[in-house]
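Dropping the sequence and predicted coords here.
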Amino acid sequence: MMHYPPAGNVCRAICLVLLAIAFGIPCATAITLTPGSTAITTISQGDPVYIQGIATGHPQVGLQIWFIGYNFVKVSTVQVNNDNTYEYELQKSDTANLAAGEYVVLIQHPMENGRFDVVYDASSGMVTNVQTSKPIFQIAGSGSLQSTGAVTALMNAIGSQNIDDTFAIVTFYVSQPATTINPIGDLQQGENITINGTTNLAAGDNLMVSVTSASFTPTPKTESSGVSGAGGMVTVMPGSGGQNTWSFTADTSTFAPGDYLVTVSGVLQPVTASARFTVRCSGAGDTCSVPGLASPDVTAAVTGVTLNSTTGVQVTPTGPATTVLPATTQSAPVPAAVCLAGVAALLLLRRRT
């Protein structure tokens, strides 16, 4: 009598497999920014961003974070660690749907009185002076200031002589995910090829690079099929001027001469680019080495074919020998439904025994 594992064990095994797959999926790499830095940083939509720094005095109420852009404002707080450091994360969901443009993160410190004297009223969309209980300006909703105007007004409000709060800011730009492929040119068969380009994806993000033959056509058996290429995943490296870099290397010694298509696509972000290049013959004159063939001089010729239902197919080559292939009868294929029914019946019988 056969014993089968309990259903609970099977479910647990499936869950473990799914968790292993989930942990194997690469995550987008976050960009870390420090308030007060003057460096120009560009991120792509969907890139997480960490804001890190030091807040002296260890304020008990934490720090107030103002995230401001065109038609966008988000205000929240973050606690300060025991060593006076802090970290605030703009998650992928925060940046995925942002419009392209400039964004400012302002970090507000409550200073000596231990409270924020300039606050955001989410119900009205107003920035308010806590000391006077009077509104200062509209930052969200109808009639609100936009982008740089809102940031300037907020900086003036917190920097007022009657307010003891202080602040630091960091600026970055958001753009749609994009990547480019640098020109490749023609290559001689056997050369190492380095394909590279730029992208605004964060350093540490992954791209898939695929090199495939662009000239695949049905060919005789004595010729190479022309199916050759390479592929793999590359990691985005830090660049400059808001553009990071990537690079992929392949050996063309196994490439059949012809045209090739390079495709680069994001693993997590919707970004793609393509380019073409040509592999030329490496042999003398018009002679090309064809990968996959044991000998480039293989030839064949058929002078006559006779069909006979009894004796089979008789082929007469150019040589004196005659080859007769015996007649064969192909069995009718068993329907898939019959196979599945048989397997199901077998399993049922085993369960009952």
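Arrived safely. For clarity, every value in this text was computed on a predicted model and none was experimentally measured. Numbering: from 1, shown residues only.

alpha carbons only for contacts and neighbour counts from here, please
Fine.

Can you give me the buried ones in stretch 262-270?
262, 263, 264, 265, 266, 267, 269 (16 or more other CA atoms under 10 Å).

List the contacts of the residue nearest the centre of the chain.
With distances taken as CA atoms, centre = their mean, residue 267 lies nearest the centre of the chain, 2.1 Å away. Neighbour list for residue 267: 206, 207, 208 [criterion: CA atoms under 8 Å, 6 or more residues apart in numbering].

export those to JSON lines and tack on neighbour count?
Output for these, formatted as JSON lines (neighbours: other CA atoms under 10 Å):
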{"residue": "206", "neighbour count": "23"}
{"residue": "207", "neighbour count": "24"}
{"residue": "208", "neighbour count": "16"}
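
Could you list which of these belong to strands?
When these are checked against strands (DSSP state E), the matches are 206, 207, 208.

Quickly name whichever of the residues you listed is closest to residue 236.
Nearest to residue 236 among those: residue 206, at 6.0 Å, using CA to CA.

Distance check, that closest one against residue 270.
The gap separating residue 206 from residue 270 is 12 Å, by CA to CA, to the nearest Å.

Residue 165 too?
Where residue 270 is concerned, residue 165 sits at a distance of 42 Å (CA to CA).

alright, now check it against this:
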Amino acid sequence: MIKKSPTPRTRAVFGMCVLIFLAVLIMPVSAGVSQSTIAQGDTLYVSGQAPGSQQVALYFFGPNYFKYATAQVNDGSYTYQLTTTSDMSPSQYYCVVQSPGTGSTFSVGPVTVGQTTYITVKPGSGVPADGDSFVVQGPNALQGSQAAYALEQMLKSPNIPDLSQTFTFTIDYPMITINPVGTLYMGTPFTVSGTTNLAAGDTLLVDVRVASFWPMSKEEANAQDSASWSQGDSGSVIVQQGTASGQNFWSFSVNPLHSSQYEVTVTGIKTGATASQQFTVSNQSVPTVVPTTAATTVATTVPTTAPTPTPSPGFGLLAAAGALGAVALLIFRRH
């Protein structure tokens, strides 16, 4: 039986398949976050791609902070939720996402011995590898950027098949602002709004209450339709995504109010952040806007032909008149 050698086209297709397969195996792990800046107490979402892996490991480093976690990979993708940001002080943090690459187990990982936690090679042994480990919890622990850099250098070793990617994020104090409300008028609905660094989708409680009583005569009170106006309002709103990280916005529609001094308070349910502002609802009528009329402009007619100039005595005519006067004076003197 004669074996047929593969044609050039067959060899090319086979080679392409091998290249694609190898690319999937050695493709670096990717990682990203929902927001590069989040409020303390909000949830940080980390997601990415890790083709060929069953799980990824996540290392979080910060000032006096270390956390290790794993996430399952489904169809080449993973998602992890960091829900403990309330325990993390406002600062910059580093996250290293690790994939075992072509292997089935991690070649680098944490090992805890007593009160000390190491990042070490061959974590399955349960003993820190001499010369290939560093401390992340306990005496002489590396923190923040130093710990992230040490782990990166360890994973870049030619003897380590694991893949990784590092990114940073910032945790800020939770903050809510209220835009200036100003003076309002009784019986007129309005909207309060503001900004926040709380995550889009967070819930805010908005409460509008009387801060001080505005005295009103009985005649004024009877003249108003008090049934349609309240002395407060409250409800909840959802934070909306802003145009920049950490700069989201919110708004709340308020029903018509009686005239008084009011205070609006906005509180974040998840983080406990709060803000307040006072404003006045006047018992005066809404000012009537008088429309302004443009002044009528009378068009000036421009003549199409130049007017005939009126002759005026020129220099030559004046000179001639002077000469005649001089001759008359001479004749008069001779006589």
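Yes, it's here. In this text the structure is predicted, and so the values were computed from the model without any measurement.

Adding distance to residue 276 of structure 1 as columns, could you present the ones in strands among the contacts of residue 267 of structure 1 in TSV?
Supplementary listing: those in TSV, determined by distance: CA to CA, whole Å:
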residue	distance to residue 276 of structure 1
206	22
207	18
208	16
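
now residue 302 of structure 1, nearest residue through space, not along the chain?
Spatial nearest neighbour of residue 302 of structure 1, chain neighbours left out: residue 317 (5.0 Å); criterion: CA to CA, 6 or more residues apart in numbering.

which residue lines up with that neighbour in structure 2?
Alignment note: residue 317 of structure 1 maps to a gap in structure 2; criterion TM-score structural alignment.

Roughly how far does residue 317 of structure 1 sit from residue 76 of structure 1?
84 Å.

Just to check, residue 106 of structure 2 is in contact with residue 120?
No: at 10.7 Å, residue 106 of structure 2 does not count as touching residue 120 under the criterion of CA atoms under 8 Å.

Looking at those two, which is more packed in?
A direct count of neighbours by other CA atoms under 10 Å for residue 106 of structure 2 and residue 120 places residue 120 higher, at 25 against 21.

Now do the contacts for the more buried one.
By CA under 8 Å, 6+ apart, the contact list for residue 120 of structure 2 reads 108, 109, 110, 111, 128, 129, 132, 133, 134.

Does the fourth one belong to a helix, a strand or coil?
Using DSSP: H, G, I helix; E, B strand; the rest coil, the structure places residue 111 of structure 2 in strand.

ok, it - how many residues close by?
23.

Helices along structure 2, start to end?
8-26, 144-155, 218-223, 315-334 (DSSP state H).

hey, which of the ones you listed is tucked in deepest?
Among these, helix 144-155 has the highest mean neighbour count (mean count of other CA atoms under 10 Å), at a mean of 18.

ok, and what's touching it?
Outside helix 144-155 of structure 2, the residues within contact range by CA under 8 Å, 6+ apart are 61-63, 65, 93-96, 108, 119, 132, 134, 136, 160-164, 166.

any idea what residue 196 of structure 2 aligns with in structure 1?
Residue 196 of structure 2 maps onto residue 199 in structure 1, by TM-score structural alignment.

Kindly report the same for residue 161 of structure 2.
Using TM-score structural alignment, residue 161 of structure 2 pairs with residue 164 in structure 1.

same check, this time on residue 262 of structure 2
So residue 262 of structure 2 corresponds to residue 260, using TM-score structural alignment.

tell me the contacts of its match?
By CA under 8 Å, 6+ apart, residue 260 of structure 1 lies in contact with 211, 212, 213, 214, 215, 229, 276, 277, 278, 279.

and the second one, what does it touch?
By that I understand residue 212 of structure 1. By CA under 8 Å, 6+ apart, residue 212 of structure 1 lies in contact with 227, 228, 229, 230, 260, 261, 262.

at 6 Å instead, please
229, 260, 261 (CA atoms under 6 Å, 6 or more residues apart in numbering).

List the single closest residue to the equivalent of the first one over in structure 2 in space, sequence neighbours excluded.
Alignment note (TM-score structural alignment): residue 229 of structure 1 maps to residue 232 of structure 2. With CA to CA, 6+ apart as the criterion, residue 232 of structure 2 has its nearest non-adjacent residue at 4.7 Å, and that residue is residue 209.

Can you tell me what that neighbour aligns to in structure 1?
Aligned partner of residue 209 of structure 2 by TM-score structural alignment: residue 212.

cool, and residue 59 of structure 2?
Checking TM-score structural alignment: residue 59 of structure 2 goes with residue 66.

What count of nearby residues applies to its match?
21.

Repeat that for residue 122 of structure 1.
13.

Return the residue of structure 2 aligned against it.
In structure 2, residue 122 of structure 1 lines up with residue 112, judged by TM-score structural alignment.

ok, now how distant is the closest residue to that match other than its chain neighbours from residue 68 of structure 2?
Once flanking residues are discounted, residue 112 of structure 2 sits nearest to residue 118: 6.2 Å by CA to CA, 6+ apart. Distance, residue 118 of structure 2 to residue 68 of structure 2, using CA to CA: 11 Å.

Who has more neighbours out of the two?
When residue 118 of structure 2 and residue 68 are compared for neighbours, residue 118 comes out ahead with 23 against 13, by other CA under 10 Å.

What separation do you get for that one and residue 250 of structure 2?
44 Å.

ditto for residue 142 of structure 2
Distance, residue 142 of structure 2 to residue 250 of structure 2, by CA to CA: 40 Å.

likewise residue 263 of structure 2?
For residue 263 of structure 2, the distance to residue 250 of structure 2 (CA to CA) stands at 17 Å.

In terms of neighbours, single out the busier of those two.
Per other CA under 10 Å, whichever of residue 263 of structure 2 and residue 250 has more neighbours is residue 250, with 21 against 17.

Surely the more buried one touches residue 239?
Yes: with contact defined as CA atoms under 6 Å, residue 250 of structure 2 counts as touching residue 239 (5.2 Å).

Just give me the closest of the buried residues of stretch 262-270 of structure 1 to residue 342 of structure 1.
Closest to residue 342 of structure 1, out of all of the buried residues of stretch 262-270 of structure 1 and judged by CA to CA, is residue 267, at 42.3 Å.
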